[in-house]
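>>> Return atomic coordinates for the entry below.
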Amino acid sequence: MSAPERIPARSVTSASAGSSPPAQPSAERPAQPSAERPVELLAEGELTVRGRVREASNAVLYCTVSYEGREAACVYKPVAGERPLWDFPDGTLAQREVAAYEVSEATGWGLVPPTVLRDGPYGEGMCQLWIEGEPGSELLALVAGEEAAEGWKAVGFAEVGDGETALLVHADDQRLRRLAVLDAVVNNADRKGGHLLPAAEGRLYAIDHGVTFNVENKLRTLLWGWAGEPLTEEAVEVLRRLRDALGEGGPLAARLASLITPAELDATRERVAALLTSGRHPEPSGEWPAIPWPPV
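This next block holds a predicted model:
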């Protein structure tokens, strides 16, 4: 018998503009219309803070952005609201979120919602199009037994209380497999289940990429189901394109140069080269916890 691990909905509390990031009581979220030319809208539009995402460890503000008659819902993460981390330079998480979007766009997979770096009500920060997840698409589950069923990939065992364990599995899904490759390229140190957003028309988006691009190997993810398996032909072709785009004078290298350090850019090139050399999905290094906590 299986117990699906549903991706929790992000909850929002109301806010009004002021001198400090807002919090508390609950509010209705305005409907999110489809965004035309979302990057332009996010970069140039007027931001209005509507609420705060309660579960986030850093300041994550739910906003609307309006520009030339267009409006959309978005997330604004001000640098001023970032919690210091021991292994990442202070005040750099917003830039890393934008860098992850740039790499995602370069793959052609479109796995990260449109994301820009801009000024806002609480200073410079990351602004990202809000994605409303579609219910009914299960990507993670906790199941009884020691093997994953057909259509699922095993990650490992998890404690579920009273000394019992269950097998954590994720869907054997092409969208997740692409994301596993993207995470390996950007060195994602925190790929949790709640960061996966199945959306309309079969799209899958991934969010929360602040702890990426470290020069040290910090890959920590729930998507280990393909560890050690050969990369798909599609993934190899994408990695070749990334290698070219990351070369000296390449378009992606130019975009990333203003977002991450030269050493981090070099490390990204090295990760792409290593994936192409091995031809396989990476495996846990054993030098860093392989599974994020909490996992969802």
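>>> all contacts plus neighbour counts: C-alpha atoms, from now on.
Fine.
>>> Am I right that Arg83 is in contact with Asn58?
Yes. Counting by C-alpha atoms under 8 Å, Asn58 is a contact partner of Arg83 at 5.7 Å.
>>> Of those two, which one has the most company?
Asn58 (17 against 13; other C-alpha atoms under 10 Å).
>>> quick one more, to check against the first:
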Amino acid sequence: MTSGLQPLLDENDALRLLQRGAVELEGRLVDASNTTLRAFLTLDGVTARCVYKPVRGERPLWDFPDGTLAGREVSAYLVSRATGWGIVPPTVLRDGPLGPGACQLWIDEPDDADPLVGFVPADELPTGWFRIAAAQGEDGRPYTLAHADDPRLARMVVFDAVINNADRKGGHLLMGPHERVYGVDHGVSFHVEDKLRTVLWGWSEQQLPDEAVEVLERLAEALDGTLGEELAVHLTAAEVHQVGSRIRRLHATREFPPPPQEWPAMPWPPI
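So this is what the prediction gives:
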């Protein structure tokens, strides 16, 4: 089977393909901590790649119940869809060659995509970038972990605060077609305890843009209706309740969250 570029699918067509397409495994993404497989999906003559994460391949974690990461991946997509920002690629829970798991549309990154997060020489910080943390190269040269002052990343910060994302690495940000920035790998989200860890701290305690405030209001309303019902399929009642609490807290402060003092503020490795 030839790979080629991903077909441009609208969201409904992508969901239909993810839910009903025949799965042909292509290979494993070896850098992932849990079993993460790339596969082809084919339905009605349309073929696209996906990421398939079977529940049986999830590594046990001390702070998350076993077998729940796939459902959290789907929950992140549901919240993303409710924001209207399209942050998370279409994602479903379905049966596959290795049993039930999360199935997410693969995002092809353009070869010439400019990075928005990374380590840069300390004296060469790009204009408009935020310094996040100091680092040192193997040669002893000073570097800075930094990210762009980009509204697409600012949206990601608000989204991550809502879902309580404990693992927003730079490598979990993908540039898709039409310069859309996607977030992936949300298996360790939605914990009832505050666990926000991210490399995107540049806006800490700055005022939220009006757009974000409006989205939070829309999320609060949706959580009392369809969104809450959808999340209840994958999360506990306490976890869904805490989503609402985080939305209300963000709306009340109208500020980007500050780094925590009680737990590490950034995931490791950060990229």
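>>> What does the TM-score come to for these two?
With the length set by TM-score structural alignment, normalised by the length of structure 2, the two chains reach a TM-score of 0.94; 268 aligned residues with a C-alpha RMSD of 1.7 Å.
>>> so where do the strands sit in structure 2?
Ranges of strands in structure 2, per DSSP state E, are 22-28, 37-43, 46-54, 91-96, 99-105, 117-121, 129-136, 142-148, 173-175, 181-183.
>>> Pipe these into TSV and attach mean neighbour count per row.
Output for those, formatted as TSV (neighbours: other C-alpha atoms under 10 Å):
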stretch	mean neighbour count
strand 22-28	16
strand 37-43	19
strand 46-54	24
strand 91-96	20
strand 99-105	24
strand 117-121	19
strand 129-136	16
strand 142-148	21
strand 173-175	21
strand 181-183	22
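>>> Out of the ones you listed, the one nearest Ile163 of structure 2 is which?
Ile163 of structure 2 lies closest to strand 181-183 among those, at 12.2 Å (C-alpha to C-alpha).
>>> still on that earlier bit, of all the strands of structure 2, which lies closest to Gly202 of structure 2?
Minimum separation from Gly202 of structure 2 across these (C-alpha to C-alpha) falls at strand 129-136, 5.3 Å.
>>> For that closest one, grab the matching residue range in structure 1.
Mapping strand 129-136 of structure 2 onto structure 1 (TM-score structural alignment) gives residues 152-159.
>>> one step back: looking at the strands of structure 2, which is nearest to Thr68 of structure 2?
Nearest of those (C-alpha to C-alpha): strand 99-105, 9.8 Å.
>>> for the closest one, packing partners?
Counting contacts by 3 or more C-alpha pairs under 8 Å, 6 or more residues apart in numbering; DSSP states H and E, strand 99-105 of structure 2 is packed against helix 11-20, strand 46-54, helix 69-83, strand 91-96.
>>> circling back to that earlier point, quick one: closest of the strands of structure 2 to Pro258 of structure 2.
strand 129-136 (12.4 Å).
>>> helices and strands around the longest helix along structure 2, which ones?
In structure 2, taking DSSP state H as the definition, the longest helix is helix 237-253. Secondary-structure packing of helix 237-253 of structure 2 (3+ C-alpha pairs under 8 Å, 6+ apart): helix 151-163, helix 210-223, helix 226-232.
>>> so the last one aligns onto which residues of structure 1?
Per TM-score structural alignment, the counterpart of helix 226-232 of structure 2 in structure 1 is residues 251-257.
>>> ok, average deviation of the matching stretch from structure 2?
Here the mean offset of stretch 251-257 of structure 1 against structure 2 after fitting is 0.6 Å, by mean C-alpha distance after the TM-score superposition for structure 1.
>>> What lies in contact with that stretch?
If you take C-alpha atoms under 8 Å, 6 or more residues apart in numbering as the criterion, stretch 251-257 of structure 1 is touched by 99, 102-103, 106, 242, 245-247, 265.
>>> likewise stretch 160-170 of structure 2?
Residues contacting stretch 160-170 of structure 2 (C-alpha under 8 Å, 6+ apart): 76, 79, 117-118, 185-186, 188-191, 194-200, 243, 246-247, 257, 266-271.
>>> What residues of the match of helix 226-232 of structure 2 count as buried?
Applying a neighbour-count criterion of 16 or more other C-alpha atoms under 10 Å, one finds 252-253, 256 buried in stretch 251-257 of structure 1.
>>> what do we get in structure 1 for Arg59 of structure 2?
Under TM-score structural alignment, Arg59 of structure 2 pairs with Arg83 in structure 1.
>>> Its match and Pro113 of structure 1: what is the separation?
Arg83 of structure 1 sits at a distance of 23 Å from Pro113 of structure 1 (criterion: C-alpha to C-alpha, to the nearest Å).
>>> now swap in Leu265 of structure 1 and tell me
Counting by C-alpha to C-alpha, the gap from Leu265 of structure 1 to Pro113 of structure 1 is 22 Å.
>>> Just to check, Gly21 of structure 2 is in contact with Thr42?
Yes. The criterion here is C-alpha under 8 Å, and Gly21 of structure 2 meets it with Thr42 at 4.9 Å.
>>> Which of the helices and strands packed on strand 99-105 of structure 2 sits closest to Met1 of structure 2?
Closest of those to Met1 of structure 2 is strand 46-54, at 9.7 Å (criterion: C-alpha to C-alpha).
>>> what's the average distance of the closest one to structure 1?
Comparison of strand 46-54 of structure 2 with structure 1 after fitting gives an average deviation of 0.8 Å (mean C-alpha distance after the TM-score superposition for structure 1).
>>> Mind giving me the packing neighbours of that strand?
Using 3+ C-alpha pairs under 8 Å, 6+ apart, strand 46-54 of structure 2 sits against strand 37-43, strand 99-105.
>>> Redo these as TSV? Include distance to Ala135 of structure 2.
Output for these, formatted as TSV (distance: least, C-alpha to C-alpha, whole Å):
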stretch	distance to Ala135 of structure 2
strand 37-43	32
strand 99-105	33
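>>> quick one, which of those is nearest to Arg28 of structure 2?
The closest of these to Arg28 of structure 2 is strand 37-43. By C-alpha to C-alpha, the value is 4.3 Å.
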